[in-house]
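Undergrad: Dropping the sequence and predicted coords here.
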Amino acid sequence: MEPTRRRVLGTLAAAATAGVAGCSSDSSPTANSADAGERATTERPADRPARDASETTVADADSVYTRVYRQTSDSVALIRTPRGSQGSGFLYDDRHFVTNYHVVGSADRVSVQFDDTLSRVGRVVGRDPRSDLAVIEVEVPDGVAPLELIDSEPSIGTRVAVVGSPYGLRGSLTSGIVSGVDRQVPSPVGDYLIPNAIQTDAPVNPGNSGGPLVNLSGKVLGVVNSGGGDNIAFAISASLVRRVVPALVADGEYDHPYLGAKTTTVTELVARANEFPTAEGVLVVDVPSGVPAKGQLRPCTRTRLVEGFRVPVGGDAILAVDGTQIQTDKDLHAHLALEASPGDTLSVRIRRDGEVRTAPVKVGERPALVA
């Protein structure tokens, strides 16, 4: 096999200025997709880097990001589809690249460009629109190593880098920090919120989608999913990647866990309306016919007027699932997405009729998307 050519990074720009699986709620951030479908035209000058407090000299700061770049850049490729859209991807194992679903779309084959002179045709072997992940199988050149996923949740303030191909400029690196965790971002198909997403202020532009967000050890924290400007971008967490991608490699698709109950966070107002002793957990507002939670969880039956607001009352309040405390809708969505699978039976602690009890609740599979 032909080895790749490593492009040495000269000067580095550190732009420090720069959930979902089963129950539904009505709050989510919005973000513009950072995928391409755009072609490179002119290269923009980088912003002047801001100094991290731990960096004592320019040489020290440059060496950190130069090392990250050298460690990861050969494992990150420019992805192009026959229709001209483009993004990034990174090597997950010895022959599979991970990227975004919204980068490859319905394409069966894509171009995987390893460096300025070497590109190969890859086959899309799996895709999951809801988690916005896809897997490409391709012959990998000698010397290209898979990137490792982190095995813990990142902390706010962790220094990170985004490696990819903004505007088709392959082999680009931007830097920043983890500026938020446990976010929910809309999926490309709209009926799902991607849980546990990572927020970063590292600059993300069209063409970065599908590339890795890495820490200073070169480990993947997440897959870049979207950038909305104003120094806000999001990445699909390594935790979700670790659940979805093996299924895409093996089966070409991923079965999402699903309860189907509509819930709302128990606020002080909701607790007062329902005469709960504390504001904790999530209230089951509705359980539509045909969903897995039907007959297992009790929905609200009426509303009560409290301080001028109509508040649903009479339903179960979910306090914990499998021993994990549930404080918000986001907690419930993330637990289902990251810990449960279709067919599992959950141990759910609920408040019903003034008493706290534990009930078994069986998880179903989220219905297939309608083409």
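TA: Okay, I see it.
Undergrad: From now on I want contacts and neighbour counts done on CA atoms only, so please keep to that.
TA: OK.
Undergrad: correct me, but residue 265 touches residue 271?
TA: No - Residue 265 is beyond contact range of residue 271, at 9.7 Å (criterion: C-alpha atoms under 8 Å).
Undergrad: joint contacts of these two?
TA: Contact criterion C-alpha atoms under 8 Å, 6 or more residues apart in numbering; residues shared by residue 265 and residue 271: residue 280.
Undergrad: Counting neighbours, go ahead and name the busier of those two.
TA: residue 265 (24 against 20; other C-alpha atoms under 10 Å).
Undergrad: Leaving out the residues flanking it, which one is nearest to the more buried one?
TA: Leaving aside its sequence neighbours, residue 265 sits nearest to residue 282 (C-alpha to C-alpha, 6 or more residues apart in numbering; 4.3 Å).
Undergrad: dump the residue contacts of that neighbour.
TA: 263, 264, 265, 266, 317, 318, 319, 326, 327, 328, 329.
Undergrad: Comparison target, given below:
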Amino acid sequence: MDHEQSRRAFLGSLAAAGGASAAGCQSPGSTGESTPAGTGDADDPASNDGDAADAAVDGEPYAAVYESVVGSVASVRTYDGGGNGAQGTAFVYDDRHLVTNQHVVSGASDVSVRFQDSGWRNAEVLATDVYSDLAVMEMTALPDGAEPLPLLKSDPAVGQRVVAIGNPFGYGGSVSEGIVSGRDRTLAAANGFSIPDAIQTDAAVNPGNSGGPLVTLDGDVAGVINAGGGDNIGFAISAALARRVIPELITEGEFGHSYVGVRLMNVSPPVARANDVPESRGVYIDEVIDDGPAEGVLQGSDGTRPVNGVSAPVGGDVIVRMADTEIRARQDLTSFLALETDPGESIDVDLYRDGQRRTVELTLGERPDPEG
């Protein structure tokens, strides 16, 4: 039996007895050097771990997940050469690469990582993607016990228990538990774009957890922790998006995101009535960006019309389907583009224009360079 099979068998036997979940998030900008009174060394993983092996007993699935996963999770510390530092978390993707958030390593000239049973080691930032907030680091050698963590093959169920292991406030090897509170959430990205298909959790996530894994009780990564603020809500980049982006970052050094070149909004009842659309669903095209892929194919607003005292835009297309995917709201459109399409691909778009349903063919472009 290989490592993955034995790990799943062990976790499965404990999860059956009853378990829970946790998640965390990290924000850059502090080095976490201070140590609160009476808490031990905030930067020493051993000071927080306890005897996980002894704790992983029947009926303690959190301890089992921790014991199985923690050896593959690393604290991250970065410096930009100007006296500024940041900290976060990463986890092992394969025998040479670690995954973290782009915002954890952004601007870093020097990156160090530390595993549970190792000292600080140098790591090289191989590639980053600001539009998914994912980054890949490379190491010449990983410590013993640092095994790759598998990415979940489908989105977790709402209500499913999850666990986050990371480095909140510099306390390495910390674990928290919660559930999946929602799926297909939208997070802000660079240049007014968004990160689709994010996982929402109620697990405690704090500065220092960003880039760490949000894992199921089977030890599979449901998402890469991205954000949280202590209000019983946190977010992670979905495993589905990570499964698309990370391999491309490793092999190509970049990931091309599909681009339409429009500004859009959800279809509210006033917008539907003003544009003679039979249902309040789909996305309304308010503006078509000049020289973008949608120019000459899709149509934006050309005026407004009052509906029940509300000024509603008119003249824009209302998209209700792309290829075989129903588009009910903005989240459907952004998730479809991110998870199911590639730049240069041509797709059929079903829409309402001037009250009539029609189909147009759209060739997708690639999102512009965020530095451009």
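TA: Thanks, I have the structure now. These figures come from a predicted structure and were not determined experimentally.
Undergrad: Tell me how the two chains score on TM-score.
TA: Superposed pair, TM-score by TM-score structural alignment, normalised by the length of the first structure: 0.84. Supporting alignment: 331 aligned residues with a C-alpha RMSD of 2.2 Å.
Undergrad: one step back: for PyMOL, what selects the buried ones among the contacts of residue 282 of the first structure?
TA: Restricted to buried positions by 16 or more other C-alpha atoms under 10 Å, the PyMOL selection for those reads:
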select buried, resi 263+264+265+266+317+318+319+326+327+328+329
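Undergrad: residue boundaries of the helices in the second structure?
TA: 3-15, 46-49, 52-55, 61-69, 102-105, 239-252, 269-274, 330-340 (DSSP state H).
Undergrad: Looking at those helices, spot the one closest to residue 111 of the second structure.
TA: helix 102-105 (7.5 Å; C-alpha to C-alpha).
Undergrad: got the contact list for that closest one?
TA: 26-28, 78, 86-88, 111, 125, 128-130, 133-135, 210-211.
Undergrad: Among the residues you listed, which are located in strands?
TA: Secondary structure from DSSP state E places 78, 86, 87, 88, 111, 125, 128, 129, 134, 135 of these in strands.
Undergrad: give me every residue that touches the fifth one.
TA: In other words, residue 111 of the second structure. 76, 77, 78, 79, 105, 122, 123, 124, 125.
Undergrad: The residue most central in space within the first structure and residue 288 of the first structure: what is the separation?
TA: Nearest residue to the geometric centre of the first structure (C-alpha atoms, centre = their mean): residue 236, 1.9 Å. Noted for residue 236 of the first structure: a distance of 29 Å to residue 288 of the first structure, by C-alpha to C-alpha, to the nearest Å.
Undergrad: How about residue 146 of the first structure?
TA: Counting by C-alpha to C-alpha - residue 146 of the first structure and residue 288 of the first structure are separated by 44 Å.
Undergrad: More neighbours: which of those two?
TA: Remark: of residue 146 of the first structure and residue 288, residue 146 carries more neighbours, 18 against 13, as counted by other C-alpha under 10 Å.
Undergrad: Turn the ones in strands among the contacts of helix 102-105 of the second structure into CSV, including distance to residue 306 of the second structure.
TA: Converted to CSV, these look like this (distance: C-alpha to C-alpha, whole Å):
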residue, distance to residue 306 of the second structure
78, 54
86, 50
87, 51
88, 50
111, 56
125, 53
128, 46
129, 42
134, 43
135, 47
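Undergrad: what about residue 194 of the second structure, how many residues close to it?
TA: Every residue meeting other C-alpha under 10 Å relative to residue 194 of the second structure is counted, giving 17.
Undergrad: For it, which non-adjacent residue is spatially closest?
TA: Here the residue nearest residue 194 of the second structure, using C-alpha to C-alpha, 6+ apart, is residue 188, at 4.6 Å.
Undergrad: Distance to residue 370 of the second structure added to the helices of the second structure, as JSON lines?
TA: Shown next, in JSON lines, are these (distance: least, C-alpha to C-alpha, whole Å):
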{"stretch": "helix 3-15", "distance to residue 370 of the second structure": "38"}
{"stretch": "helix 46-49", "distance to residue 370 of the second structure": "39"}
{"stretch": "helix 52-55", "distance to residue 370 of the second structure": "43"}
{"stretch": "helix 61-69", "distance to residue 370 of the second structure": "34"}
{"stretch": "helix 102-105", "distance to residue 370 of the second structure": "13"}
{"stretch": "helix 239-252", "distance to residue 370 of the second structure": "16"}
{"stretch": "helix 269-274", "distance to residue 370 of the second structure": "32"}
{"stretch": "helix 330-340", "distance to residue 370 of the second structure": "17"}
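Undergrad: quick one: which of these is nearest residue 192 of the second structure?
TA: helix 330-340 (12.9 Å).
Undergrad: average distance between the closest one and the first structure?
TA: Helix 330-340 of the second structure: mean distance to aligned residues in the first structure after superposition is 1.3 Å, counting by mean C-alpha distance after the TM-score superposition for the first structure.
Undergrad: corresponding residues in the first structure for that helix?
TA: The alignment of helix 330-340 of the second structure onto the first structure (TM-score structural alignment) spans residues 329-339.
Undergrad: Show me which parts of the matching stretch are buried, residue by residue.
TA: Quick answer for stretch 329-339 of the first structure (16+ other C-alpha under 10 Å): 329, 330, 331, 332, 333, 334, 335, 336, 337, 338.
Undergrad: Check whether the fourth one really touches residue 326, as I assumed.
TA: Yes - Residue 332 of the first structure lies in contact with residue 326 (C-alpha under 8 Å); the separation is 6.0 Å.
Undergrad: In the stretch 51-200 of the first structure, mark out all the strands, start to finish.
TA: Secondary structure of the stretch 51-200 of the first structure (DSSP state E, counting those that start in this stretch): strands located at 76-80, 86-91, 96-99, 109-113, 119-128, 133-137, 159-164, 172-186, 193-200.
Undergrad: helices and strands around the third one, which ones?
TA: Other elements packing on strand 96-99 of the first structure under the criterion 3 or more C-alpha pairs under 8 Å, 6 or more residues apart in numbering; DSSP states H and E are strand 86-91, strand 133-137.
Undergrad: mean deviation of that strand from the second structure?
TA: Counting by mean C-alpha distance after the TM-score superposition for the first structure, strand 96-99 of the first structure comes out at 0.3 Å.
Undergrad: For residue 247 of the first structure, see how far away residue 327 of the first structure is.
TA: Taking C-alpha to C-alpha, one finds residue 327 of the first structure at 30 Å from residue 247 of the first structure.
Undergrad: How about residue 359 of the first structure?
TA: 30 Å.
Undergrad: cool, and residue 83 of the first structure?
TA: Distance from residue 83 of the first structure to residue 247 of the first structure, by C-alpha to C-alpha: 27 Å.
Undergrad: Cool, thanks, talk later.
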